[in-house]
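Student: quick one, fold the following:
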Amino acid sequence: MARIPTSLLAAGGLAGGFALAQATERRQLGGVVFAAATAAAVPRWRRAVGTGGAAALTGMSVGAMGVSHPLAKKIGAWPSVAAVSAVVASTAWLAVDRRAANGE
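Tutor: Purely as a prediction, here's the structure:
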């Protein structure tokens, strides 16, 4: 079975976490989804780009979640989540998953 790309894990953690939080009205559950998806990606990030790179990708993911809140007030909740998820997915793809796809 092929592994899920870390870009999808990271973006899915943001979008899936938000969806669950919205559906259940329990923000903590959304945080658990986000944390679990990020935790699943971190070891692969560390192997691919080292500890510093993994820390940067993790920080970017956490920062994206933080940015999504004020952005949501300007453009709406789902557009905000989509935007920050796209940034996180693109960055993880370029930094990690593209290398794996190319056999590097």
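
Student: rest of the way, CA atoms for contacts and neighbours
Tutor: Noted.

Student: and the helices in this structure, which stretches?
Tutor: All helices of the chain, identified by DSSP state H, fall at 6-24, 27-75, 77-92, 98-101.

Student: could you also give me the structure for this second sequence? I'd like to compare it with the first:
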Amino acid sequence: MAAVPSAVLTTAGLIGGYSVARATGNRPLGGAVLAGFGAAAFETWRRGPGLGTALALTGVYVGAFGLSHPLAKRIGAWPAVLGVTAATAALAVAAERD
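Tutor: All right, here's what the predicted structure looks like:
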């Protein structure tokens, strides 16, 4: 069975985490979704490009989550989430191609 691309995992984590938190009103549940998919992406990167890349891209993933909050105040929640998700996914794709 083929591995799930990390860009799919980060997208599911960022969009899924926000969607779950918004739909349920339970921010910790959304955080659990974010963390679960982040852990899966980390493992994909660790097994592929290596530990250094995994650590760097996990930092990008967590940073994207953090950046989405102040960005949402300027452009709205969904545009912020979609923007940071697109940037994170693009970096994930680039890392897996190297």
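
Student: pick the most deeply packed of the helices of structure 1.
Tutor: Burial of the helices of structure 1 is given as mean neighbour count (mean count of other CA atoms under 10 Å); helix 6-24 ranks first at a mean of 21.

Student: what lines up with Q22 of structure 1 in structure 2?
Tutor: Superposed on structure 2 with TM-score structural alignment, Q22 of structure 1 falls opposite R22.

Student: how much space is there between its match and G31 of structure 2?
Tutor: Distance from R22 of structure 2 to G31 of structure 2, counting by CA to CA, to the nearest Å: 11 Å.

Student: ok, now A94 of structure 2?
Tutor: A94 of structure 2 is 26 Å from G31 of structure 2, by CA to CA.

Student: again, but for L82 of structure 2
Tutor: From L82 of structure 2 over to G31 of structure 2 the distance is 17 Å, taken as CA to CA.

Student: so what's the match of Q22 of structure 1 up against?
Tutor: By CA atoms under 8 Å, 6 or more residues apart in numbering, the residues touching R22 of structure 2 are G30.

Student: swap in G36 of structure 2?
Tutor: G36 of structure 2 touches G13, counting by CA under 8 Å, 6+ apart.
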